[in-house]
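S.K.: need a structure here:
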Amino acid sequence: MKTIQNIFDFKQKALHWANQFEVCCLLDSNQYADPYGKYDFLIAADVQAQLKCASGTAFEQLKIFYENHKKWSFGFLSYDLKNEIEDLQSNHADHLNFPELFFFVPKYLIAHKDGKTEILVGDDAILEEINNFKFENEMPPKAINIHSKFSKKTYIEKVEALKNHIIRGDIYEVNFCQEFFAENAAINPLQTFSLLNEVSPTPFAGYFKIDQHYILSATPERFVCKRGAKLISQPIKGTAKRSANLLEDKLIKSQLRNDIKEQSENVMIVDLVRHDLTKSAVRGSVKVDELFGIYSFPQVHQMISTISCDLNSDVYFLDAIKNAFPMGSMTGAPKVKAMRLIEEYEETKRGVYSGSFGYIDPAGDFDFNVIIRSILYNSANQYLSFQVGGAITYECDPEKEYEECMLKASAMLKVFGG
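M.R.: A predicted model of the protein is given here:
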């Protein structure tokens, strides 16, 4: 364990060093206080063993992979693994072509906590190698022309149609998303991530590289983590813009906390998460630790609730991920019907968007985020994509929902000069 004087410089060097390998992952808390977080950041690089598979038996293969190694494993789960859990399909166009599930055991793992850096996997000589690693500062990126998959008018029409499903009683709430994309986009993924993390530092941010595929994430949301015998999920529902005026910003935060519409969106997802955790829980142990917590990030205030339970000893710990997947905040209620309507009304395959990435440690603890506010990139075909969405309820205003989408897209658009 070593004390590092300049954490920012070390993290930048370590990430550039890790990026020389075909596979690497950074998970970064950006110094946000988190009672459930074990590390300020983790950087995993290079591959001892890996698992890449499609839906069908992906969750079973992940269990076998972990049992065969029982080492630190980092990976992601695509939203479309829902097709393995339920009788669902994903038929939209996919220009990114990420694997549906990918996990790897790293050759090198660097952990930082409370000013001290430790090599968890590999030799301490890595620290010297990183300190001596040379990389060139890139020129500022050129502006990229970002397109929307459908117009504002089409978006509003689709929201109105989804509200009709609510009126008919098909659903109570659905998370409806739209894609922003660029073709022939020549970017430097690591530089783009650094800019995004500078514009919008968040507690579950991350950089994931697997060959020509990149996840550049500024997500503020935790999907689920396991600490000993306890499971914790922290869904986000409820968003308000920040203001540069401190008094106005404080007022906006108070208004969000007391907004009946936002509270109703949040509590429906809290109930859904409680139901999902019940599948893995000791009977009677599911509880809401915090309801309607308001947390502030550079672009937005968010309403976040915390739900926890004790893991039933009869449930294999990785089944707790499957039992809660995909996360309720990105689907809706009832969950299966909402996912069917998502497939009907959206126009892009979600892929890893609204999926999750994170780690499993040798003791069987894990921590996974929700892949939102994230730029996805395939460097082979130079296709760049990010999606944004929100909760559609009976009370929602389609015009305001569109504005909320643009607010959520603002950090990513800013990175590309928009």
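S.K.: C-alpha from now on. contacts and neighbour counts both.
M.R.: Fine.
S.K.: wasn't I215 part of a strand?
M.R.: Yes - when DSSP: H, G, I helix; E, B strand; the rest coil is applied, I215 is found to be in a strand.
S.K.: who's in contact with V315?
M.R.: Shown in contact with V315 (CA atoms under 8 Å, 6 or more residues apart in numbering): S280.
S.K.: let's see this one next to it:
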Amino acid sequence: MAAQPRILLIDSYDSFTFNLAALCKRAIPGCEVHIIKNDTLPPSVLFPLLKYFDAAIVGPGPGSPDNPADIGVVRDLWHVEEDLLIPIFGVCLGLQSLAVEFGARIKRLNVVKHGQVSEVIHSGTDIFEGVGPIHAVRYHSLHVEFYENKHLVPLAWADDGEENGRVLMSLKHAHKPFWSVQYHPESVCTSGGGEEVLRNFWRLASSWSAARQRTTLPWIPILQSSVGPSWPLTDSRGAERPDFERVASHVATRILPLSGVDVPRICEMLGVLDEEEGFVMLDSAASPGRFSIIGCLTRTSSRITYSVGESFIRIREGENITFVELGSSDVWTWLSAFMRRRRASGGMPDVPFWGGLVGYLSYELGAHTLTPIPPRSDSRPRHPDVNLVFVERSVVVDTLRKTAYVQSILPGDGKWLQEIVSRLETLTSPPSNVMPSNPCVSRLPQPQAVITLPNRAEYISKIKAAKEWLFSGDSYELCVTAPTRIRAPRSPSAVARGISPSWELYKTLRARNPAPHSAYLRLHPSTLLSSSPERFLSYSRPPESLCQLRPIKGTVRKAPGITRAVAEEMLAGSRKEVAENLMIVDLIRHDLHSVVGEDVHVRQFCKVEEYETVWQLVSVIEGKPTPQTKGKIHADLGFDVLRASLPPGSMTGAPKKRSVEILRDLEGEERGIYSGVLGYADVGGGGDWAVIIRSCFKHDERPGSSASSNGESKTGVESDDPHEEPVDSDGASEARPSEAIFDEWTLGAGGAITALSDPVAEWEEMVTKVESVLRTFNNPVL
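M.R.: Purely as a prediction, here's the structure:
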């Protein structure tokens, strides 16, 4: 064995692989871990390289060992010639593959185990020597049907009682140096059977190699061209990244105490009512949110848009549009370089945003990074997948300290700063010329929003199809979603009178469904209204940068009798809710490990938190760059983590790549903005992004225009299901002012489907989520 052990980890496109790599680093001190996909190298290329490794790990993954496309080169690995034999540790799919190659059969469990914790009854020998009680996390719907076999020796079981009986949890080969476990030793909730078992594997592997005088060949750097560098990766891409000439900026700030915090009034003062102009506001409209960020855009503010599949980025500055070719780079690398050039200093340390990029990143952008697929052709206008504006002037409102921070990173901008401070000071009393929200501008009966829910029967059939994918072993959890369409009336004369229909809708949404990550983004051709409760990713400024992700899985709406104790029983006490949350926690750990290295920890697991209108089951995962990765230019950290972790695991499932592929076929259309992320990348090096849920968005053909044409329409709710009841009819009238036209809004919603999901209950949960936003459209503005 080498002084610095070298481990080959074979990844079958799983979403827990880097968790397993981190476990290796803890269990085998000083080891180097190289990770390859199971279809990267053919046996003829891979097998000679085994002489340069001390051991191999065959990781978990979706699918079945009976399917060559799922298992790749692994099935051949168990049959290498004697002179190439290497100790191997298999996990989940790795165990199943080992078993199948030596005579066992694979069957489906009667009751699948995804995110479930089971007691493991073990032999106390081999990899379990000296190991005490084990409570292990299981992610499998297939299992090994084991019979007496001269090649295989069982080592551990789980007793599922009437559900599945005894289920094999570990086995070894009788003569070759192969050991394996069915459960997931790398899961955050596995206790007793993780690091201890892998340490025993390394002891057994070392003894086997010593007894056979197996020597590992000295490492040759050129081998990295085949198996890649060891993990965690240092930043070797700096020379390849497009860069710009560095422009140093200083943040100028004016501080103003506020007698009352009224973020909407500040927005109206700063121009949000002009429907034809861009506007961005990230709004902490409810606890635990604190800072609201208002961008003060100019006509020449840089607007950056990009669509998946294109080879260029658009930059609009006023009437000028520049097309920047990406070349051999990608959009993530370009965005990192763009922000690296615009780094600034000198702002207030406690203010999270000094200036920078604000906007959204679509679901398809993340999905395309995982599995490149051309965009679907659709008759509906397509939103940009990247839609950001560079904010140089801003007002940040601290709702806790009741303070406004007026900021600029433009040189010599003192006059503007003083002007905004003076205007803010006039907001101590409502000005007489501001129209009230939702004004009654006509005594005629007004048309109502026309709402088209998803087809109930089709949605339920998709839930059933998703469960079949779960039973087959292709996914542990699938977040199935569907769009609701809303045709909301508006009037050109209302816009002429200084009323912004989309802004009025946002204020109604804010009042009825306040959320800590609300937002109003008007970045033509897209307008987004959000009342998101879920932070996706935040990362602090250097030098001690910390990444934090806060997945939410499990929600109970507040109501009489729903106390904290009741909510905790319904959420933290629910096997289904905790399993869903656990799967996403393990997935997020993997995503974060892939960028920052080993220093990733679960700071909070499945804690019930109180929000304005709901109780939610929230976990907190944190990570920071390790010594190996601290050499990365910090401006790249946020975009590197976004690239690795989008689309949000809470909106896809695990394993993520296979789940995204299944969902694309199952849902039948793109999600667009829905279930992407919105937020900012700060010029100081930090950032904060929220999951786009409880949100609606529309597409404008051009600034200030409607995406829909004039026309008659029914009032209330349209549904393809004849049994579907309206969400709200509210006394419709046939009267139609001739000037009325309609904006078409899209509202996505769905739910995480597990083996425990009831299809009808999932439909009802989806409709409940939709209704939280649909209430906004009850009182349309004309």
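S.K.: TM between them?
M.R.: Here the superposed chains carry a TM-score of 0.91, computed using TM-score structural alignment, normalised by the length of structure 1; 410 aligned residues with a CA RMSD of 2.3 Å.
S.K.: just the helices in structure 1 please.
M.R.: Counting by DSSP state H, structure 1 has helices at residues 7-18, 58-69, 82-85, 125-131, 152-168, 189-199, 246-257, 260-278, 319-324, 335-345, 398-415.
S.K.: which one of those helices lies nearest to D46 of structure 1?
M.R.: Among the helices of structure 1, the nearest to D46 of structure 1 by CA to CA is helix 7-18 (7.6 Å).
S.K.: for the closest one, give me every contacting residue.
M.R.: Contacts of helix 7-18 of structure 1 (CA under 8 Å, 6+ apart): 4, 24, 26, 43-46, 115, 130-131, 133-135, 190.
S.K.: again, only this time at 7 Å
M.R.: Around helix 7-18 of structure 1, the neighbours that count as contacts under CA atoms under 7 Å, 6 or more residues apart in numbering are C24, A45, I130, F133.
S.K.: could I have the buried ones of those as PyMOL selection syntax?
M.R.: To isolate the buried ones among the contacts of helix 7-18 of structure 1 in PyMOL, judged by 16 or more other CA atoms under 10 Å, type:
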select buried, resi 24+45+130
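S.K.: which of the contacts of helix 7-18 of structure 1 sits closest to E179 of structure 1?
M.R.: When these are ranked by distance to E179 of structure 1 (CA to CA), C24 comes first, at 25.9 Å.
S.K.: surely that closest one touches D46?
M.R.: Yes - in this structure, C24 of structure 1 is within contact of D46 by CA atoms under 7 Å, at 6.1 Å.
S.K.: nearest to S305 of structure 1, of the helices of structure 1?
M.R.: Across these, closest to S305 of structure 1 is helix 260-278 (CA to CA), at 7.1 Å.
S.K.: structure 2: matching residues for that closest one?
M.R.: Using TM-score structural alignment, helix 260-278 of structure 1 lines up with residues 575-593 of structure 2.
S.K.: buried set for that stretch?
M.R.: So for stretch 575-593 of structure 2, counting by 16+ other CA under 10 Å, buried means 576-593.
S.K.: how close does that stretch sit to structure 1?
M.R.: For stretch 575-593 of structure 2, the mean deviation from structure 1 after alignment is 0.5 Å (mean CA distance after the TM-score superposition for structure 1).
S.K.: and the helices in the stretch 1-150 of structure 2, which stretches?
M.R.: Remark: helices assigned in the stretch 1-150 of structure 2 by DSSP state H, counting those that start in this stretch are 17-27, 43-49, 68-71, 74-77, 93-101.
S.K.: just name the most buried of those helices.
M.R.: Among those, helix 93-101 has the highest mean neighbour count (mean count of other CA atoms under 10 Å), at a mean of 26.
S.K.: can you redo the helices of the stretch 1-150 of structure 2 as JSON lines with distance to W157 of structure 2?
M.R.: Shown next, in JSON lines, are these (distance: least, CA to CA, whole Å):
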{"stretch": "helix 17-27", "distance to W157 of structure 2": "21"}
{"stretch": "helix 43-49", "distance to W157 of structure 2": "32"}
{"stretch": "helix 68-71", "distance to W157 of structure 2": "24"}
{"stretch": "helix 74-77", "distance to W157 of structure 2": "24"}
{"stretch": "helix 93-101", "distance to W157 of structure 2": "13"}
